[in-house]
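**Student:** coords please:
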Amino acid sequence: MVTGAGPEAGPIRVCLVDDHAVVRRGLRGYLELLDDIEVVGEAGDGQAALDTVAALETEHRTPHVVLMDLLMPGLDGVTATRLLTQRYPAVAVMAMTSYSEVDRIRGALEAGASGYLLKDAEADEVAEGIRKAHRREMPLGTAVSRQLARAFSATGQAALGTLTAREHEVLALIAAGLSNREIASRLVISERTARTHVSSILDKLGLRSRTQAALYAVQQGLSPAAPLR
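**Tutor:** As a prediction, the model looks like this:
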């Protein structure tokens, strides 16, 4: 099975998933004005999204990015996100919803979403979010970032100053989406050592998962090109 869209040149292929046809029409109308983005499919619920992506795969038009509503009848967006990212690892799913509660944001990201935007985001913010998701960055809308920042502050996360220089480097690479094996290769260390660093980071920062670690790093402005010392 082809596991996702390849790196070939051309516009970013996008599939729109929302149970409101008017929302899909609005998004399509704007995105079709852009030279670097092509809408290749639409779906009105999670199961239809899975079916649509499967059909597009057979046509060799697997989407690079899926814009996924979270609250839909039938198969919900979070479950559809989890299934899509499992079946098509190269497809980036960006959650879009009207709700900015931290639990919803975390639920979507834990399910494999590459980013999270609110439906009241400006059109150019949505387009830039698609581009970031395609680059394997983590687009987070301004309101979403504020919510996460408050959540991290409210739960008393430990300061970055508790991490060693090497752990700063590892945390920045987690934020860039690298696996333990990729981190090991980048830093010329063993995969076991990379796992040890990740476990230590989660323990020191009081986080439960790599996704939360990535979010924390994004909030703190860590960059793999310029890790904190």
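
**Student:** from here on, contacts and neighbour counts on C-alpha atoms
**Tutor:** OK.

**Student:** Is the closest residue to residue 113 other than its chain neighbours in a helix, a strand, or coil?
**Tutor:** Sequence neighbours aside, residue 93 is the residue nearest to residue 113 in space, at 4.9 Å (criterion: Cα to Cα, 6 or more residues apart in numbering). Secondary structure, DSSP: H, G, I helix; E, B strand; the rest coil: residue 93 is strand.

**Student:** what number of residues lie near residue 93?
**Tutor:** 31 (other Cα atoms under 10 Å).

**Student:** any idea how far residue 139 is from it?
**Tutor:** 11 Å (Cα to Cα, to the nearest Å).

**Student:** What's the first helix or strand after the helix ranked longest in the chain?
**Tutor:** When the chain is scanned for its longest helix (criterion: DSSP state H), the result is helix 191-205. With elements assigned by DSSP states H and E, the helix or strand that comes after helix 191-205 is helix 210-219.

**Student:** Remind me what that next one packs against, helices and strands.
**Tutor:** For helix 210-219, the elements it packs on are helix 102-110, helix 142-154, helix 165-175, helix 191-205, judged by 3 or more Cα pairs under 8 Å, 6 or more residues apart in numbering; DSSP states H and E.

**Student:** redo that, cut-off 6 Å
**Tutor:** helix 165-175 (3 or more Cα pairs under 6 Å, 6 or more residues apart in numbering; DSSP states H and E).

**Student:** Off-centre distance for the helix or strand that comes right after the helix it packs on?
**Tutor:** Using DSSP H and E, the next helix or strand after helix 165-175 towards the C-terminus is helix 180-187. Centroid displacement of helix 180-187 relative to its chain, using Cα atoms, centre = their mean, to the nearest Å, is 20 Å.

**Student:** Helix 180-187: which residues count as buried?
**Tutor:** 180, 183-184 (16 or more other Cα atoms under 10 Å).

**Student:** Likewise for stretch 155-171?
**Tutor:** Buried-residue list, stretch 155-171, by 16+ other Cα under 10 Å: 160, 163, 167-171.

**Student:** Of those residues, which is the nearest to residue 27?
**Tutor:** Comparing these against residue 27 with Cα to Cα picks out residue 171 as the nearest, at 34.4 Å.

**Student:** nearest residue to the closest one other than its sequence neighbours?
**Tutor:** residue 217 (6.6 Å).

**Student:** neighbours around that neighbour, how many?
**Tutor:** 20.

**Student:** what helix or strand is the nearest residue to residue 32 once chain neighbours are set aside on?
**Tutor:** The shortest distance from residue 32 to any non-neighbouring residue, by Cα to Cα, 6+ apart, is to residue 38 (6.3 Å). If you go by DSSP H and E, residue 38 is part of strand 37-43.

**Student:** Before we compare anything, build this one as well:
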Amino acid sequence: MRGIPTVLVEQSTLFREGLCKLLAKRGFLVIAMASSVDELDAATLPDVEAELIIVGAKDDDTWLEKNIRALRTRFPDTQIVVLADRYNPDQVHTAFRLSARGYLMKTISSSTLIKSLELVMLGESIFPSAILTRIVNDHGLDIEIADEIAAEIPPISHSSRTLSAREMQILQCLVRGQSNKMIARSLDIVEATVKVHIKAILRKIQVQNRTQAAIWAINRLEPVSRPINASVAGKANGMSLLP
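**Tutor:** Next up is the predicted model:
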């Protein structure tokens, strides 16, 4: 079986089926679909362990919280991403509080959705920056976000300089979610050299941090065989904010 085992929880049958076909073409294997968590019984789910669950959000905030809680109880180690029809600050807060890894709009492009899901599987959390900032202010949350990772995803640049072979290697390591120490060990170089290369990469491709570099690479380089699970990636220590 190939692809990331994925479960879809979405009321709209048409949307579910369309999303299933889209995901199947991009490395995600939908193993079960349902309109609510209550429908995900033992007969519905195969023996394969789900690694990603996508939940379609209704306007009913209570419904979303109930379903995420139920999913988190049944699938404690599975990444959960919410797909919403419209921005709802209360829902974003609920998703964030219940350890969902992303809150995305159904109006985004298919390519942005796939890139976001790939980043989630690399250990990142994807939330809309404007809404998350409002939540921080309204609810007094103490959220510390590393400067290296917390930056809005930039538009694609086509004016980057040529990367060296070593820089390409390191860029692929960033896509895999490896730390500087892991990169140094795998390439048999010192960590200080890795830092120098990363600074050069960021300058050449005109991005600000490692996450943006990974997004840039996903858009341009040959994809890795499969995005690795966050537990393998070392559970990346930050979050990405969508504009």
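
**Student:** circling back: so the residue nearest to residue 32 of the first structure sits against residue 13, correct?
**Tutor:** Yes: applying Cα atoms under 6 Å as the test, residue 38 of the first structure and residue 13 come out as touching, 4.9 Å apart.

**Student:** Compute the number of surrounding residues for residue 97 of the second structure.
**Tutor:** Neighbour tally, residue 97 of the second structure, other Cα under 10 Å: 10.

**Student:** residue in the first structure matching it?
**Tutor:** Correspondence of residue 97 of the second structure to the first structure, assessed by TM-score structural alignment: residue 110.

**Student:** returning to that earlier point: aligned partner of the residue nearest to residue 113 of the first structure in the second structure?
**Tutor:** Aligned partner of residue 93 of the first structure by TM-score structural alignment: residue 80.

**Student:** and the gap between its match and residue 187 of the second structure?
**Tutor:** For residue 80 of the second structure, the distance to residue 187 of the second structure - Cα to Cα - is 33 Å.

**Student:** Just give me the match in the first structure for residue 120 of the second structure.
**Tutor:** Checking with TM-score structural alignment, residue 120 of the second structure has residue 133 as its match.

**Student:** looking at it, residue 6 of the second structure is touching residue 30, isn't it?
**Tutor:** Yes: with contact defined as Cα under 6 Å, residue 6 of the second structure reaches residue 30; the gap is 4.6 Å.

**Student:** neighbour count winner among these two?
**Tutor:** residue 6 (24 against 20).

**Student:** wait, what's in contact with the aligned partner of that one in the first structure?
**Tutor:** Matched by TM-score structural alignment, residue 6 of the second structure corresponds to residue 14 in the first structure. Residues near residue 14 of the first structure by Cα atoms under 6 Å, 6 or more residues apart in numbering: 39-40, 63, 65-66.

**Student:** Can you tell me the SS state at residue 14 of the first structure?
**Tutor:** strand.

**Student:** ok, it to residue 160 of the first structure distance?
**Tutor:** Distance from residue 14 of the first structure to residue 160 of the first structure, by Cα to Cα: 36 Å.

**Student:** With residue 18 of the first structure instead?
**Tutor:** Residue 18 of the first structure is 38 Å from residue 160 of the first structure, by Cα to Cα.

**Student:** circling back: any idea how far the residue nearest to residue 113 of the first structure is from residue 66 of the first structure?
**Tutor:** With Cα to Cα as the criterion, residue 93 of the first structure and residue 66 of the first structure are 5 Å apart.

**Student:** Residue 89 of the first structure too?
**Tutor:** In terms of Cα to Cα, residue 89 of the first structure sits 12 Å off from residue 66 of the first structure.

**Student:** Tell me the secondary structure at the aligned residue in the first structure for residue 25 of the second structure.
**Tutor:** Here residue 25 of the second structure is matched to residue 33 in the first structure, going by TM-score structural alignment. Secondary structure for residue 33 of the first structure, judged by three-state DSSP, is coil.

**Student:** And for residue 33 of the first structure, the neighbour number?
**Tutor:** By other Cα under 10 Å, neighbour count at residue 33 of the first structure equals 10.

**Student:** go on, residue 62 of the second structure?
**Tutor:** 11.

**Student:** what's the helix or strand for it?
**Tutor:** Here residue 62 of the second structure is assigned to helix 61-74, by DSSP H and E.

**Student:** likewise residue 96 of the first structure?
**Tutor:** Going by DSSP H and E, residue 96 of the first structure is part of strand 92-97.

**Student:** okay, the angle between that strand and helix 77-87?
**Tutor:** For strand 92-97 of the first structure against helix 77-87, the angle by axes from the mean of the first three to the mean of the last three Cα atoms, to 10 degrees is 180 degrees.

**Student:** Need the contact partners of strand 92-97 of the first structure.
**Tutor:** 65-69, 113-119, 133.

**Student:** Might you report the residue contacts of the residue most central in space within the first structure?
**Tutor:** Residue closest to the average C-alpha location in the first structure (Cα atoms, centre = their mean): residue 114, at 0.8 Å. Under the criterion of Cα under 6 Å, 6+ apart, the neighbours of residue 114 of the first structure are 92-94, 133, 138.

**Student:** The same query, at a cut-off of 8 Å, please.
**Tutor:** 92-95, 133, 136-139 (Cα atoms under 8 Å, 6 or more residues apart in numbering).

**Student:** which one of those sits closest to residue 51 of the first structure?
**Tutor:** Nearest to residue 51 of the first structure among these, with distances taken as Cα to Cα, is residue 93, at 15.2 Å.

**Student:** Residue 220 of the first structure versus that closest one, what's the distance?
**Tutor:** For residue 93 of the first structure relative to residue 220 of the first structure (Cα to Cα), the value is 23 Å.
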